[in-house]
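Engineer: below: sequence and its predicted model.
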Amino acid sequence: MSAVGTVTLSPLTPELRAGVLRIQVAPEQVRFGGVPATSVPAGDREHPRESVVILRDGEPVGYFQLDLRSVPGAPAGEDIVGLRALAIDLAAQGQGVGRAAMLALPDYVRARFPGRTTVALTVNIDNPPAIALYSATGFVDAGTGLYHGGHAGPQHVLLLKL
């Protein structure tokens, strides 16, 4: 099914915060990316992270963070930004929202972080829907092998060239 409406990305603003904090995922998904109620405060504390809201027709339906330090287990550098804590609200899953958000990601990163040419992330090997999403939107294996330092088990390391 395709996304209903228009999917856009926005930095987290005070006006969007309450809607983002209400985003929920299935219980079995929490171990992979957490929930915004936990991720947002962590992002608030760490200034190299930017909280990003996925909006559908102006309403928050997803969330992730961009980390200027990359992410653990992935390559790092002045040209790399890390993607972490992606969560799509359970009510919006399976509707193309995640795909639309990841397709909008390159333009968002270029606009917000000029000079960054690569997005890095890690994705758990036990999360086939997320692996499929990233693969379908241009992320490729980094060639570094699996990252074994994640709290939820081994992870693929993926890169997206912008």
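Structural biologist: Yep, that arrived.
Engineer: going forward, measure contacts and count neighbours with C-alpha atoms only.
Structural biologist: Fine.
Engineer: quick one: the residue most central in space within the chain from Q65, how far?
Structural biologist: Per CA atoms, centre = their mean, the C-alpha nearest to the average position across the chain is that of L86, at 3.5 Å. Distance check for L86 against Q65: by CA to CA, to the nearest Å, it reads 7 Å.
Engineer: comparison target below:
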Amino acid sequence: MRRRNNMYLESYHPQLAKDISGFYLQSQDRQFTKTPAENIKLAELDAERCPTLVYNDDQQCIAFFTLHFGAGVKPYSTNEHAVFFRSFSVDSRYRNLGIGTAVIQALPQYIREHFPTVTEIYLAVNDTNDKAQRLYERCDYHYCGENELEGKRVYILKQIIA
């Protein structure tokens, strides 16, 4: 567990299943991301995926993301020490409180602590998701190309955390 800015990040394990049951995404969010439950099912079939829950001080799950190693990052990098940050979402009831920024800023330290061999973080952001693009750019992610992910055009961004 890592506390920062009144929140903490925790790798998912089955005892936390109840914590995502009330996670709320609006219908328009579904154009950009899968739900935490969908991501956890994918991780159950793929050991290279590490779903991660973000909690506030009231122990409510307020955000979610998956770190995808190996094959997950290969389409974007040849670096064996890179990770793909995917399916980031903030529960709709907790938006516009700075949580997204706080999570993105806490991510490099969390990765250094739990995955010390990782030197780069890659992510894909939908070309139509202007708000997320601005968030990542403010948090030192840099454009490194375009690709297609699940049939949608995305910008590939990266941050070096060595």
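Structural biologist: The structure has been received and is ready for your questions. These numbers were taken from a predicted model, which means no experiment stands behind them.
Engineer: and the TM-score between these chains?
Structural biologist: The TM-score (TM-score structural alignment, normalised by the length of structure 1) is 0.88; 155 aligned residues with a CA RMSD of 1.6 Å.
Engineer: now check structure 2 for the residue matching the residue nearest to the centre of structure 1.
Structural biologist: Matched to structure 2 by TM-score structural alignment, L86 of structure 1 sits across from F88.
Engineer: pretty sure that match is in a helix, no?
Structural biologist: No. Secondary structure of F88 of structure 2 (DSSP: H, G, I helix; E, B strand; the rest coil): strand, not part of a helix.
Engineer: how about it, what does it touch?
Structural biologist: F88 of structure 2 sits next to 33, 63-66 when contact means CA atoms under 8 Å, 6 or more residues apart in numbering.
Engineer: I'd like the distance between it and G70 of structure 2.
Structural biologist: Distance of F88 of structure 2 to G70 of structure 2, computed by CA to CA: 19 Å.
Engineer: now swap in F84 of structure 2 and tell me
Structural biologist: According to CA to CA, F84 of structure 2 stands 9 Å off from G70 of structure 2.
Engineer: the two: which is more packed in?
Structural biologist: Between F84 of structure 2 and G70, counted using other CA atoms under 10 Å, the more crowded position is F84 (25 against 18).
Engineer: so the more buried one: helix, strand or coil?
Structural biologist: Put simply, F84 of structure 2 is strand when judged by three-state DSSP.
Engineer: settle this for me: P108 of structure 2 is touching I161, isn't it.
Structural biologist: Yes. Under the criterion of CA atoms under 8 Å, P108 of structure 2 is in contact with I161, at a separation of 6.2 Å.
Engineer: give me the more crowded residue out of these two.
Structural biologist: Under the neighbour definition other CA under 10 Å, P108 of structure 2 and I161 were set side by side, and P108 has more, 19 against 15.
Engineer: so who does that one touch?
Structural biologist: With contacts defined as CA under 8 Å, 6+ apart, P108 of structure 2 is in contact with I161.
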